[in-house]
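1. give me the fold of what follows.
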Amino acid sequence: MNPRRKKRLLAVIAIIFGVGSAIGLMLYALQENINLFYTPTELIDGKGENKEKPFIGQKLRIGGMVVPGSVVRDEDSLDVSFKLMDTGPTVTIRYEGILPDLFREGQGIVAQGTLVEPNVIEAFEVLAKHDEEYMPPEVAEALKGIKHEKPKYNLNNEN
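-> Got it, this is the predicted structure:
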């Protein structure tokens, strides 16, 4: 083989190897930033046909209904703990910060955070349903058949 062709071939192989390595490293880095959506039942029992469960330390999103009577607020800080449910088991969500104005017991929410125990999530963001009609499609599909209870108080001071 001609020495000039040999140099070109090595250069092409080096470029292909470099581009392939860069793509591989980018995909590996992005793998840790994927936030998968779970319901409390999927988190406990596993998701999909293989019943795959998330690992401790994994970032994820979870959606469900706040269990009435489960909200516990720390008096000295902004720490809040509450339970989330769908049709099966409950999951505990711990959050430090100010909850959305629409956050209520019996309300549908989506929390984004890190799994710290098999049924405990340390949330860094809590989103509440913004009106009676809207719910993210993932949450609506997961919560079919759950009875939604409206708060027992009236915001308009009407009887």
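2. C-alpha from now on. contacts and neighbour counts both.
-> OK.
3. was I right about residue 33 contacting residue 59?
-> Yes. Using C-alpha atoms under 8 Å, residue 33 is in contact with residue 59, at 7.3 Å.
4. and those two? Which one has more around it.
-> Each of residue 33 and residue 59 has its neighbours counted (other C-alpha atoms under 10 Å); residue 59 has more, 21 against 11.
5. next, the second sequence, to be compared with the first:
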Amino acid sequence: MTKKTKLLVGGGLIVAALAYLINSGIREAAVYYMTPSELKAKGDAVSDRSLRVGGMVVPGSLHWEPQTLKLTFRLTDGKEEVAVEHTGSPPDLFKEGAGAVVEGRCVDGGAFQSSMIMAKHSEEYKSPEKGGAPAEHIHRTLVQPQSTP
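-> Below is the predicted model:
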């Protein structure tokens, strides 16, 4: 093998390794999820498999037990609903009528056992009312107090 051939083979291996790492990173970062309708259509085929389900939290379905940290609610895509059980504190943006993606497994009885909740937030910006200032907590978050020497 000539020196030029060795360099080309080595360079090709490095490019292939980098492409693989980039592709793996993109797949890990992407949040793919099924809708409740897709989940119901798959039936037992997804039983006990780790997956994500996304939809809107059904108003009136949210039940929180602070002593046991048990949270139950239903997700809908407008056609089907999925009952979700979660143990742990929900995210701050999580509420009824809002979008959410849950990660976990389907368990016996058709319920979804969640290990993580990702609350979806609105992409709509709401400015303060005319002549008004931003809420106090937002102002404190954005404007850090200056330390005196």
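6. what does the superposition give as a TM-score?
-> Remark: TM-score between the superposed chains equals 0.57 [TM-score structural alignment, normalised by the length of the second structure]; 117 aligned residues with a C-alpha RMSD of 3.4 Å.
7. how about stretch 13-23 of the first structure, which residues of the second structure does it hit?
-> Aligning stretch 13-23 of the first structure against the second structure (TM-score structural alignment) gives residues 9-19.
8. the matching stretch against the first structure, how far on average?
-> Stretch 9-19 of the second structure, aligned to the first structure and superposed, deviates on average by 1.5 Å (mean C-alpha distance after the TM-score superposition for the first structure).
9. ok, which stretches of the second structure are helices?
-> Along the second structure, counting by DSSP state H, helices occupy 3-29, 36-42, 136-142.
10. out of those helices, deepest packed?
-> helix 36-42 (a mean of 16; mean count of other C-alpha atoms under 10 Å).
11. all strands for the first structure, in order.
-> Ranges of strands in the first structure, per DSSP state E, are 36-38, 59-66, 72-73, 79-85, 90-96, 108-117, 120-128.
12. which of the ones you listed sits most buried?
-> Comparing the strands of the first structure by mean neighbour count (mean count of other C-alpha under 10 Å), strand 59-66 ranks first with a mean of 24.
13. contacts for it, please.
-> Strand 59-66 of the first structure is contacted from outside by 32-40, 82-86, 104-115, 139, 142-143, using C-alpha atoms under 8 Å, 6 or more residues apart in numbering.
14. mind running it again at 6 Å?
-> 35-39, 83-86, 105-114, 139 (C-alpha atoms under 6 Å, 6 or more residues apart in numbering).
15. tilt between it and strand 90-96?
-> Orientation check (axes from the mean of the first three to the mean of the last three C-alpha atoms, to 10 degrees): strand 59-66 of the first structure against strand 90-96 gives 110 degrees.
16. okay, the angle between strand 59-66 of the first structure and strand 108-117?
-> Going by the same axes, to 10 degrees, strand 59-66 of the first structure makes 130 degrees with strand 108-117.
17. so what angle separates the directions of strand 59-66 of the first structure and strand 79-85?
-> 70 degrees.
18. the residue nearest to residue 91 of the second structure when sequence neighbours are not counted: what's it in contact with?
-> With sequence-adjacent residues excluded and distances taken as C-alpha to C-alpha, 6 or more residues apart in numbering, residue 91 of the second structure is closest to residue 119, at 6.5 Å. Residues near residue 119 of the second structure by C-alpha under 6 Å, 6+ apart: 93, 94, 100.
19. re earlier: now the strands of the first structure in a markdown table, with distance to residue 17 of the first structure?
-> Below are the strands of the first structure laid out as a markdown table (distance: least, C-alpha to C-alpha, whole Å):
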| stretch | distance to residue 17 of the first structure |
| --- | --- |
| strand 36-38 | 31 |
| strand 59-66 | 31 |
| strand 72-73 | 54 |
| strand 79-85 | 48 |
| strand 90-96 | 45 |
| strand 108-117 | 35 |
| strand 120-128 | 39 |
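20. good, wrapping up.
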